[in-house]
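Colleague: Got a sequence here, can you build the structure:
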Amino acid sequence: MVTLPRTDVTVKDALLATLLAGIAAAVAVLWPGVRDLDAPGALLLVAAHVPLALIRRWPAPGLLALVVLVLPYHLAQYQHHALVPAEVIALFAYAVLGRRVRIVLTVVAFLLAVCVVGMAMRAGGGSLREQIAVIEAVVSVVIAVQVWRVHRARLATITERAERAERTREEEARRRVAEERLRIARDLHDLLAHSITLIGVQAGAAAHLVRADRPIAREELADALASIAGTCRDARTELRGTLQVLRGTDVAASGTLPGPDGIGDLVEAARGSGIDVALDDANVGTLPPEIGVAAYRIVQEALTNVVKHAAANHVTVSLAREAGGLVVRVSDDGKGPSGGTPEGFGVLGMIERARSVGGTLDAGRGEAGGFAVTAVLPLAPAPSAR
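Modeller: Purely as a prediction, here's the structure:
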């Protein structure tokens, strides 16, 4: 769309006003009204067209100047139809560009009514009917323009609401994409970090057996390699389940979603790295699937951090129902984080995992040293035993 400079618009409006003034003068001369067009009438007629050149820039002053000039012209009984185009254009321009349109148009209509009364007092019935017809035409145009303006405003409101709704949908889509990316990153981190850490520890143990000065204990080496193979199988199974979830595949039947039943396998894998791990998950009962997955992932990441960073000898893993919630706790006797503040994506992932199900998670130095992770996950009240 090409936007014309303001000066070019003013020049074009002035040319249009000059053209309309010439046509109006020709009409007033060729078809005179009650009174022939004389010098004062011609001056009023031409002057009434001057505001049209400026009404786009100043709608209210332009309309006011036009009304001040056309009222004496009509009251003097000159050719009334000659000014109808200028009046219609001025009213139309103000209806589109002006402010307080209803009040201003009401005042203009009142002034036109005063003009009709004045003409009725000075002229006969024929002239009165003629002026009423002219004013009816002008008022009809004004009403039509006002209806069009209201329609345009309503259409603009509808368009704005549609654009706002579209922006809201786009923002919601972006938010969901960001949340999904975060969930994918969290799942892959929990899965791969745990499996790769255990494989690294087990492979190191196997390498130590091979490099040892004493004869190779084939059974110990076979156990180490079997642990690596088992960890790879478990990782492959979990990765398949994660990919099925991302693809929207139903994994409920295949049982590949991790849950509290798999925490025992996590404990055994941690024990395979040479750490003494105690598990207490008595009386946990059946958990909602999302709570079970969150508890599993939190224990998985906590044990991964112990194996990688803690240099611990003993770890305690406990799950218990307390006050309508599931409390998951993993504590060790290792060296703990430097400065007492947990760092890295692992702890952040555990916090996000707990929040995703409406729970909370605290991670920091334990009361007796080491490091402790405590998560509280909300549960529906457990059914009472009968």
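
Colleague: okay, CA-based contacts and neighbour counts for the rest of this
Modeller: Fine.

Colleague: Which strands or helices does the longest helix seen in the chain pack on?
Modeller: The longest helix of the chain (DSSP state H) is helix 125-211. For helix 125-211, the packing partners by 3 or more C-alpha pairs under 8 Å, 6 or more residues apart in numbering; DSSP states H and E come out as helix 84-97, helix 101-122, helix 218-246, helix 263-272, helix 289-305, helix 345-356.

Colleague: For Val134, find the nearest of the ones you listed.
Modeller: helix 84-97 (7.5 Å; C-alpha to C-alpha).

Colleague: Could you list every helix and strand in contact with that closest one?
Modeller: For helix 84-97, the packing partners by 3+ C-alpha pairs under 8 Å, 6+ apart come out as helix 59-75, helix 101-122, helix 125-211.

Colleague: Can you mark which positions in the first one are buried?
Modeller: Spelled out, it's helix 59-75. Across helix 59-75, burial judged by 16 or more other C-alpha atoms under 10 Å covers 59-60, 62-63, 65-67, 69-71, 73-75.

Colleague: Then the second one?
Modeller: Neighbour counts using 16+ other C-alpha under 10 Å place Val101, Val104, Leu105, Val108, Ala109, Leu112, Cys115, Val116, Val117, Met119, Ala120 of helix 101-122 among the buried residues.

Colleague: export these to TSV and tack on distance to Ser356?
Modeller: Output for the buried residues of helix 101-122, formatted as TSV (distance: C-alpha to C-alpha, whole Å):
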residue	distance to Ser356
Val101	55
Val104	59
Leu105	60
Val108	65
Ala109	66
Leu112	70
Cys115	75
Val116	76
Val117	78
Met119	81
Ala120	82
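
Colleague: want to put them side by side, so please do this one too:
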Amino acid sequence: MVTVPRIGVTAKDALHAALLAVIAALVAVMWPGVRDLDAAGLVLLVAAHVPLAVIRRWPAPGLAALVVVVLPYHLAQYQHHALVPAEVIALFAYAVLGRRVRIVLGAAAFLLAVCVIGMAMRAGGSSVREQIAVIEAVVAVVIAVLVWRVHRARLATITERAERAERTREEEARRRVAEERLRIARDLHDLLAHSITLIGVQAGAAAHLVRGERPLDRAELADALASIAGTCRDARTELHGTLQVLRGTGAEAPGALPGPDGIGDLVAAARGGGLEVDLSEGGLGTLPPEIGVAAYRIVQEALTNVVKHAAAKRVSVRLGRDGGGLVVRVADDGRGPSGDAPEGFGILGMIERARSVGGTLDAGPGESGGFVVTAVLPFADAVSPR
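Modeller: Predicted structure coming up:
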């Protein structure tokens, strides 16, 4: 409720109220009706316009004061129409600025009805008809302002709901952008970290051949460099496919999304980096695309971590169905993550991959040493990639 007016409003309202009182007095003198306007009637008429000067600042007291004055004015059978403008203005102002509008305006209408009954008991038929016409006009204003008030409240509610919906849409858009950024970061990390790690290992092996004391074996060096070139080509191809998927232009292209069929290439690349890798992936059958992508990325990141941190010689990669899901297990015989290893997002990324399809992932030391990554990816709870 707004009850504090701007500076100068009260003075303007007082001037308007005085002008309206003069007009009302002229109407009452020129068309007296049942009773001529005398000194007492003039005092009541002028007093009825005084509350209009402060109706904006104090809507409830202003309306109450007006009702107290207009009731004896009407009961005394003075010119009824002269006060209708003041009554309408007061009622409308209270409808805009007041509280408990229905109760107060209902009480005002009741008092006016009592006034009609009182006048009917004191006057003849024509006067009663005139008075009833006046009260009908005032009651019509009461109903109109109530309808207007309800309409304004409904518009305010609609506006508030629209603003809340807009805020919700903005928050949802921000959330989706954050999720998409996380997905892009995860995809690029899984791809680039694996490829760069293998290139680093293969380049180190080639440098060792060149710096070694034994005679340089050109065929062996060529194989090492060819492995580097092959890894670069594979990384470029996979990066191109990943960017197509992220742009929404390659989701339907065959081979755009990596899957279990590409795990053999990951194993071959790891073997090229000097690891002995044992792969077992029999009996997988047809997997949902999102499960295949998650399995591929988890194996990729697990092998990358082994090459970078584990100092392992042997790695076992197992993929198999277990009930209604796919179980992925990567175990090595290395030292596991060392305290000197740089902080990264590898394990966190694998956990997010598993969760994105409704699965779980555990990573930790194995019972007989080394490090073990085990992911369970359920088929029934798979979530389609966005």
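
Colleague: Could you quantify their similarity as a TM-score?
Modeller: The TM-score (TM-score structural alignment, normalised by the length of the first structure) is 0.93; 379 aligned residues with a C-alpha RMSD of 2.1 Å.

Colleague: From the buried residues of helix 101-122 of the first structure, pick the one nearest Val357 of the first structure.
Modeller: For the buried residues of helix 101-122 of the first structure, the nearest to Val357 of the first structure is Val101 (56.3 Å; C-alpha to C-alpha).

Colleague: how far away is that closest one from Arg365 of the first structure?
Modeller: According to C-alpha to C-alpha, to the nearest Å, Val101 of the first structure and Arg365 of the first structure sit 72 Å apart.

Colleague: Same check on Leu257 of the first structure?
Modeller: Separation of Leu257 of the first structure from Arg365 of the first structure (C-alpha to C-alpha): 31 Å.

Colleague: and the helices and strands packed on helix 84-97 of the first structure as TSV, adding distance to Val277 of the first structure?
Modeller: Listed next are those as TSV, based on distance: least, C-alpha to C-alpha, whole Å:
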stretch	distance to Val277 of the first structure
helix 59-75	85
helix 101-122	82
helix 125-211	14
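
Colleague: Out of the ones you listed, the one nearest Leu37 of the first structure is which?
Modeller: helix 59-75 (10.1 Å).

Colleague: related to what we said a few turns ago, in the superposition, what's the average offset of the longest helix of the first structure relative to the second structure?
Modeller: Compared with the second structure after the fit, helix 125-211 of the first structure shows a mean deviation of 1.3 Å (mean C-alpha distance after the TM-score superposition for the first structure).

Colleague: who's in contact with the residue lying closest to Ala354 of the second structure once chain neighbours are set aside?
Modeller: Closest residue to Ala354 of the second structure apart from its sequence neighbours, by C-alpha to C-alpha, 6 or more residues apart in numbering: Thr360 at 5.4 Å. By C-alpha atoms under 8 Å, 6 or more residues apart in numbering, the contact set of Thr360 of the second structure is Ile351, Ala354, Ala375, Val376, Leu377.

Colleague: By neighbour count, which of these wins?
Modeller: Neighbour counts for the contacts of Thr360 of the second structure, by other C-alpha atoms under 10 Å, peak at Leu377, which reaches 29 neighbours.

Colleague: quick one: secondary structure of it?
Modeller: strand (DSSP: H, G, I helix; E, B strand; the rest coil).

Colleague: isn't it right next to Leu326, touching?
Modeller: Yes - assessed by C-alpha atoms under 8 Å, Leu377 of the second structure is found in contact with Leu326 at 5.0 Å.

Colleague: Need the residues touching each of those two.
Modeller: What both Leu377 of the second structure and Leu326 touch, as defined by C-alpha under 8 Å, 6+ apart, is the set Ile291.

Colleague: sorry, back to before: report the two of the buried residues of helix 101-122 of the first structure separated the most.
Modeller: Val101 and Ala120 (28.3 Å).

Colleague: now the helices and strands packed on helix 125-211 of the first structure as a markdown table including distance to Glu171 of the first structure?
Modeller: A markdown table is the format used below for those (distance: least, C-alpha to C-alpha, whole Å):
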| stretch | distance to Glu171 of the first structure |
| --- | --- |
| helix 84-97 | 35 |
| helix 101-122 | 38 |
| helix 218-246 | 22 |
| helix 263-272 | 38 |
| helix 289-305 | 26 |
| helix 345-356 | 20 |
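
Colleague: how close does Leu52 of the first structure sit to Gly364 of the first structure?
Modeller: For Leu52 of the first structure, the distance to Gly364 of the first structure - C-alpha to C-alpha - is 78 Å.

Colleague: Comparing those two, which residue is more hemmed in?
Modeller: It is Leu52, of Leu52 of the first structure and Gly364, that has more neighbours when counted by other C-alpha under 10 Å, with 29 against 18.

Colleague: Wait, a strand at the more buried one?
Modeller: No - counting by three-state DSSP, Leu52 of the first structure is not found in a strand; it is helix.
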